[in-house]
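In: this is a predicted model, with the sequence first.
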Amino acid sequence: MSASAEEREGPLTRVTNFVYRLIVIEVAFVLATLPALLGILLLDQEPSNIPLYGLFALFFGPAITAGVYAWRGDHDLIPWLRYWKGWVESLRQTLAVWTPVVAFATLASFNAAFAQVPAALLLGGAVLAGAVVLAGVATLVVIATFDFRTRDLFRVVMYGLASAPLSALGVLSLFLVVGAIVVLWSDWVAVLLASVMLWLLTRTVGPMLAQVRQDLVVSRE
């Protein structure tokens, strides 16, 4: 191995490339979700605005898919181009999956805010909505990694999560971390850590993706 090759593969270079990718993907994520971020900033935090928050949440689906796609290539030197390539190529399929997920979560949140129902029913609805969002995020990861028909995605994700339950637990843990950041600090702190969270998401679902790759699929390149 040549000295230049060793230098390229040295720890300092790897750290520098990681930080570079972290910053670039963060900037791309913010730009992809900027209309939603501005809308959330301008909206009053009132239950009556829940449908508008749901509308803004649609922007985050394609941004998450593209972020996972950008992080998936560890040695990619142009994460900016990779991010937007993933955003464009997966937009239609991502929205086909993410729109009903957001609609269900929005409806559950609206009912929790205004419906006069027992607390146990509200808790059950919140748990169900959380499970739907978790499955939705797992589906976005699958879209970012493999080429499946949209009608097959549900079965693939359920197979993957059942085969690697620790991945589901890991995604749930990330949800809790993001929720804690929003509650204890600010939603803007969560946005500024989006690239880190996307990297952690990519790592967390590794076992699920490995199982799906082994048993079912053709990887996206």
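Out: Received it, and whenever you're ready, just let me know what you need.

In: drop to CA atoms for contacts and neighbour counts, all remaining ones
Out: Fine.

In: name the single longest helix found in this structure.
Out: When the chain is parsed with DSSP state H, its longest helix is helix 79-114.

In: show me which positions of whichever helix or strand comes after that one end up buried.
Out: Using DSSP states H and E, the helix or strand that directly follows helix 79-114 along the chain is helix 119-145. The neighbour-count check on helix 119-145 (16 or more other C-alpha atoms under 10 Å) flags 122, 125-126, 129-145 as buried.

In: mind checking how far helix 119-145 is from the chain centre?
Out: A distance of 12 Å separates the centroid of the chain from that of helix 119-145, by C-alpha atoms, centre = their mean, to the nearest Å.

In: compute the inter-axis angle for it and helix 79-114.
Out: Here helix 119-145 points in a direction 170 degrees away from that of helix 79-114 (axes from the mean of the first three to the mean of the last three C-alpha atoms, to 10 degrees).

In: buried sites along the helix or strand that helix 119-145 is followed by?
Out: Sequence order places helix 153-163 as the next helix or strand after helix 119-145, per DSSP H and E. Of all the residues in helix 153-163, those buried under the rule 16+ other C-alpha under 10 Å are 153-154, 156-157, 159-161, 163.

In: check stretch 163-177 too.
Out: 163-164, 166-168, 170-172, 174-175.

In: let me have these in a markdown table, adding distance to T65 and secondary structure as columns.
Out: Putting the buried residues of stretch 163-177 into a markdown table (distance: C-alpha to C-alpha, whole Å; DSSP: H, G, I helix; E, B strand; the rest coil) gives the following:
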| residue | distance to T65 | secondary structure |
| --- | --- | --- |
| S163 | 22 | helix |
| A164 | 20 | coil |
| L166 | 21 | helix |
| S167 | 17 | helix |
| A168 | 17 | helix |
| G170 | 17 | helix |
| V171 | 14 | helix |
| L172 | 17 | helix |
| L174 | 16 | helix |
| F175 | 16 | helix |
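
In: re earlier: just send the buried residues of helix 153-163 back as a markdown table, with distance to W199 too.
Out: Formatted as a markdown table, those follow (distance: C-alpha to C-alpha, whole Å):
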| residue | distance to W199 |
| --- | --- |
| L153 | 22 |
| F154 | 23 |
| V156 | 22 |
| V157 | 19 |
| Y159 | 23 |
| G160 | 19 |
| L161 | 19 |
| S163 | 22 |
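
In: use this one as the comparison:
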Amino acid sequence: MSGATRAWRQFGDGPLSRVASRVYTLLVVELLLLLTTLPGLLPLVLLGRDPSNLPLVALLLVPVGPAISAALYALRQQGPDLTDLRPAALFWRGYRANVLGVLRVWVPTLSWLAVLGVNLAYSGAVGLASWWAVPLVLIAVGVTLCAANALMITSLFDFRTRDVLRLSVHFLVRSPAVTVGNALLLTAAAGITAVTSEAVLMLLASIAVLAYLRVSDPMIHLIRKEFTT
């Protein structure tokens, strides 16, 4: 190994270089997340927060699923070595590989949540008793948490959609730490959006995706150990 190669290797393995590579990767992923979601999120920021807009909100959020999936793939696959940084290439590879599988999970999830949201908002108009609010909220929470598991599994593994759904429900119970962690992340995201706007949340998107990935590590480890060869 030449002196130059050894120098590059040491530079790429040091703690400062690992921090720098992580910051660089997060910045690149953030820019690509903004690029791939901007067509839907720009009108969403301008849209009024009225329950009647929920179906339109669901439609505008369709590009977000494949973008998050690509970001998960890039952050999972990218190593800390500064001599081999390629987050953009990994992002686009993940996007192309996962877009169809993610949409098969993401679009039904958005549709279900839109229907549940409209029914909650207009429960009186559709003739629902007030006590129906509790089961509808619980169903919405369950659908969202299952979708969080399913999105992670689809992004990092190559399973059939029905197997993804089975695993997402299975790990909802088997990995309570992952379930609680995802619930806290979703609560934080909802709080940021409510207090500020969707634009602020998007500026923190790559950090949020990294946190989502770290929360899901126990589930990822178990799937790799027990359901892959």
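Out: Right, received. Where do you want to start? Note that the structure is a prediction, hence the values are computed from the model and not measured.

In: now the TM-score, please.
Out: Once superposed, chain against chain, the TM-score is 0.93 (TM-score structural alignment, normalised by the length of the first structure); 218 aligned residues with a C-alpha RMSD of 1.6 Å.

In: related to what we said a few turns ago, list the buried residues in the longest helix of the first structure.
Out: 79-80, 82-84, 86-87, 90-91, 93-95, 97-99, 101-110, 112.

In: helix/strand/coil for the residue nearest in space to the middle of the first structure?
Out: Closest residue to the average C-alpha location of the first structure: I64 at 3.8 Å, with C-alpha atoms, centre = their mean. Secondary structure, DSSP: H, G, I helix; E, B strand; the rest coil: I64 of the first structure is helix.

In: likewise the one 10 residues further on?
Out: Three-state call for D74 of the first structure (three-state DSSP): coil.

In: what is the neighbour count of it?
Out: Number of residues near D74 of the first structure (other C-alpha atoms under 10 Å) recorded here: 12.

In: what sits against S186 of the first structure?
Out: Going by C-alpha atoms under 8 Å, 6 or more residues apart in numbering, S186 of the first structure touches no other residue.

In: recalculate using a threshold of 10 Å.
Out: By C-alpha atoms under 10 Å, 6 or more residues apart in numbering, the contact set of S186 of the first structure is 178-180.

In: highest neighbour count among these?
Out: V178 (20 neighbours).

In: show me what that residue aligns to in the second structure.
Out: Counting by TM-score structural alignment, V178 of the first structure lines up with A189 in the second structure.

In: hmm, A199 and its match touching each other?
Out: No: counting by C-alpha atoms under 10 Å, A189 of the second structure stays clear of A199, with 11.5 Å between them.

In: now for these two: what residues contact both?
Out: A205.

In: pretty sure F154 of the first structure contacts V137?
Out: No: using C-alpha under 10 Å, F154 of the first structure is not in contact with V137, being 11.6 Å away.

In: mutual contacts of the two, please.
Out: Here F154 of the first structure and V137 have V97 as joint contacts, going by C-alpha under 10 Å, 6+ apart.

In: comparing stretch 88-98 of the second structure with the first structure, how large is the average distance?
Out: Taken against the first structure, stretch 88-98 of the second structure registers an average deviation of 1.0 Å after superposition, with mean C-alpha distance after the TM-score superposition for the first structure.

In: what range in the first structure matches that stretch?
Out: Aligning stretch 88-98 of the second structure against the first structure (TM-score structural alignment) gives residues 80-90.

In: for stretch 61-76 of the second structure, same thing?
Out: With TM-score structural alignment as the criterion, stretch 61-76 of the second structure aligns to 57-72.

In: residues of the matching stretch that come out buried?
Out: So stretch 57-72 of the first structure, judged by 16+ other C-alpha under 10 Å, has buried residues 57-72.

In: repeat for stretch 17-24 of the first structure
Out: Residues 17-18, 21-24 are the ones in stretch 17-24 of the first structure that count as buried (16+ other C-alpha under 10 Å).

In: just give me the neighbour total for L184 of the first structure.
Out: 10.

In: what sits against it?
Out: Contacts for L184 of the first structure (C-alpha under 10 Å, 6+ apart) come out as V178.

In: what do you get if the cut-off is 6 Å, keeping everything else the same?
Out: By C-alpha atoms under 6 Å, 6 or more residues apart in numbering, the contact set of L184 of the first structure is empty.

In: if I look at it, how far off is L176 of the first structure?
Out: 12 Å (C-alpha to C-alpha, to the nearest Å).

In: please apply the same query to V24 of the first structure.
Out: 25 Å.

In: and T106 of the first structure, by the same measure?
Out: Taken as C-alpha to C-alpha, the span from T106 of the first structure to L176 of the first structure is 19 Å.

In: also V142 of the first structure?
Out: Distance, V142 of the first structure to L176 of the first structure, by C-alpha to C-alpha: 21 Å.

In: which two from the buried residues of helix 153-163 of the first structure end up farthest apart in space?
Out: L153 and S163 (15.1 Å; C-alpha to C-alpha).

In: distance of the closest residue to G124 of the second structure other than its chain neighbours relative to I68 of the second structure?
Out: In space, and not counting its chain neighbours, G124 of the second structure is closest to S130: 7.8 Å by C-alpha to C-alpha, 6 or more residues apart in numbering. Distance, S130 of the second structure to I68 of the second structure, using C-alpha to C-alpha: 35 Å.

In: what kind of secondary structure is the counterpart of V180 of the second structure in the first structure in?
Out: Counting by TM-score structural alignment, V180 of the second structure corresponds to L169 in the first structure. When classified by three-state DSSP, L169 of the first structure comes out as helix.

In: and L169 of the first structure, how far is that from G124 of the first structure?
Out: Look at L169 of the first structure and G124 of the first structure: by C-alpha to C-alpha, they are 19 Å apart.

In: same question, L55 of the first structure
Out: Separation of L55 of the first structure from G124 of the first structure (C-alpha to C-alpha) stands at 24 Å.
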